[in-house]
Each structure stands twice: as structure tokens, then as C-alpha cells.
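Q: Any chance you could fold what I've pasted below:
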Amino acid sequence: MSTSEFSKEWRVLGFGKHPEIGAVVQARLREAGLAANVIVLTDDEAGDAVLAKELDNNEYDGVVIGSFISGQDPSLPPTEETTLWFNRVLNVIHAHAPAAQIVLVRNPDDALAAIFRVLG
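A: Below you'll find the model as predicted:
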């Protein structure tokens, strides 16, 4: 997918658990012409607060939830713990960025295509 396929510079926030994956995904999204910010969250109140603050301080067209948290990666099936985490982040997004579209990815390589599917 190339930059020319995007009709506008979408503002997207991505988040997940692994910093090394987040850095790669952020670089890919920015290279494609998106105003992308990818952050790493922890599964606790501090992580929820980081997400809430980021959403309060910036306006996003879409919020990309990493596959480890959302349970979308078939090789990383959801657990009770990750399901609780996923529910919490959905509620944080809903409370702090109700106009943003939710984007679920199946793996890091799916991020750009998933954003296009949801925002395009």
C-alpha cells in the first residue's frame, strides 16, 4: 500500500505491549504518509492513564489496538488477563476519544491494511 492510496493524512494512535514492535510499526505508518504515534502500554492503571492522557492531548482519526491486547493474532490466543485489558482499553478509548475509529490488527504486518480498511 503506498502513500498515494490514502486520501488524507490520517492521524492514528497505535498501542501495544512490545516497544520493539511499536517502533517498527510507527516507522511503517509514517513512511506511508500517516500522522502516526505508537506507544507502549502496561496492563495496569498506569498504562490506562498513559492512554487516557494521550487521547486527551491529541485528536485521532483512528486508534490501532495491538494484536496481543486485542486477541486478534491467531498465534497469541487471548487469555482472561488480556481480555480484561482489552475491555479496559476499549472503555478508555470510548471515554477519551469517542469520535475515533477503533482499528484491530491481526499482527504487526497488518497495521497499514487494517487502517485503510477501517478509515478508508
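Q: going forward, measure contacts between C-alpha atoms and count neighbours the same way
A: Fine.
Q: contacting residues around the spatially most central residue of the chain?
A: Here the mean C-alpha position of the chain is nearest to the C-alpha of Val64 (CA atoms, centre = their mean), at a distance of 2.0 Å. Val64 is in contact with 12-15, 102-105, 111, 115, counting by CA atoms under 8 Å, 6 or more residues apart in numbering.
Q: Looking at neighbours, which among those is most surrounded?
A: The most crowded member of these, judged by other CA atoms under 10 Å, is Val12 (27 neighbours).
Q: Going by neighbour count, list what's buried in the longest helix that the chain contains.
A: As assigned by DSSP state H, the longest helix anywhere in the chain is helix 80-96. For helix 80-96, the neighbour count (16 or more other CA atoms under 10 Å) marks 82, 85-86, 88-89, 92-93, 96 as buried.
Q: related to what we said a few turns ago, on the C-terminal side of the helix or strand that the residue nearest to the centre of the chain is a member of, identify the next helix or strand.
A: Applying DSSP states H and E as the criterion places Val64 in strand 62-65. Per DSSP H and E, strand 62-65 leads on to helix 67-70 as the next helix or strand towards the C-terminus.
Q: Let's see this one next, to set against the first:
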Amino acid sequence: MAHGPVLVIGLDPARIPGWDPDPVVSAIARGHARFAEYGIEADLCLTAADTAAEEQITAALTRREYACVVVGGGIRKHEPLLEFFEQVVNLVHRHAPGAAIAFNSTPEDTVDAALRRLG
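A: Alright, predicted model coming up:
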């Protein structure tokens, strides 16, 4: 079954201070590779919760029409990022109104989150 493209928005582990990004980078790569198993095109938008995020996320959302946008757990689950999470959801709502919105728990279950919304 063919599905439209998916955009994954997550925190860039290389831009989190005091954090070893390698394990997360590897998990993101493994999770992203799973999309190919389902024949789904997927784009990544890795960002930081900073002033450039809105422009970066908006550019990614408007690059093409997405069937689903997955917002990563790093954005959603970390309480200090609540306002950033709201900003991300509202940007998806504004710039990709036809896309389903999904939330993953880990980088490796991102395709599962997308598949829940893609049907």
C-alpha cells in the first residue's frame, strides 16, 4: 500500500548542550531506515528549541505536501519544552493543514506512529 510522504520533526541531538548525541543519532538513523521497509518517503527536520526553529520548521513543512507529520518525543515529553511543543503543533496546523499529526515515543518507533495515522 502506497502512502504519502512523512515529515519527522525532532530535536537535533548534536545541538543539545552536555549531551552525547551519538546514541540518539544512531537511533534516528535506524528509525528513519524503517520507513523504506514500508515504501514510505520520509524527510527529517532536526532542530533546536531556539529562535531559528520556527523558520526551519516552516521551511520543512512547506517544502512539499505531507500526508503525516510526526513530532518527536524529545519535543513532546520534556516539560520545559511545553511552549516549544505547542509552537511546533501550531506550525504544523498552519502550514500543513491536510497532514495527519502523529507522536512517537522513541526515534525507532517513528514509522509506527506515522502508520497509525496513515491507516
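Q: TM between them?
A: Once superposed, chain against chain, the TM-score is 0.81 (TM-score structural alignment, normalised by the length of structure 2); 107 aligned residues with a CA RMSD of 1.6 Å.
Q: sorry, back to before: pick out whichever of the buried residues of helix 80-96 of structure 1 sits closest to Phe68 of structure 1.
A: When the buried residues of helix 80-96 of structure 1 are compared for distance to Phe68 of structure 1 (CA to CA), Thr82 wins out at 7.6 Å.
Q: got a list of what the nearest residue to that closest one once chain neighbours are set aside touches?
A: Of all residues not flanking Thr82 of structure 1 in the chain, Ile69 sits nearest, at 5.6 Å (CA to CA, 6 or more residues apart in numbering). Going by CA under 8 Å, 6+ apart, Ile69 of structure 1 touches 16-17, 78, 82-83, 85-86.
Q: Distance-wise, check the counterpart of Ile69 of structure 1 in structure 2 relative to Val88 of structure 2.
A: For Ile69 of structure 1, the aligned residue in structure 2 is Ile75 (criterion: TM-score structural alignment). The gap separating Ile75 of structure 2 from Val88 of structure 2 is 9 Å, by CA to CA, to the nearest Å.
Q: Over to Ala42 of structure 2?
A: If you measure Ala42 of structure 2 against Val88 of structure 2 using CA to CA, the figure is 18 Å.
Q: Ile28 of structure 2 matches what in structure 1?
A: Using TM-score structural alignment, Ile28 of structure 2 pairs with Gly22 in structure 1.
Q: Isn't that match up against Leu41?
A: No - counting by CA atoms under 8 Å, Gly22 of structure 1 stays clear of Leu41, with 10.3 Å between them.
Q: okay, and the common contacts of those two?
A: 15-16.
Q: what about the longest helix in structure 2?
A: Across structure 2, the longest stretch assigned as helix under DSSP H is helix 22-37.
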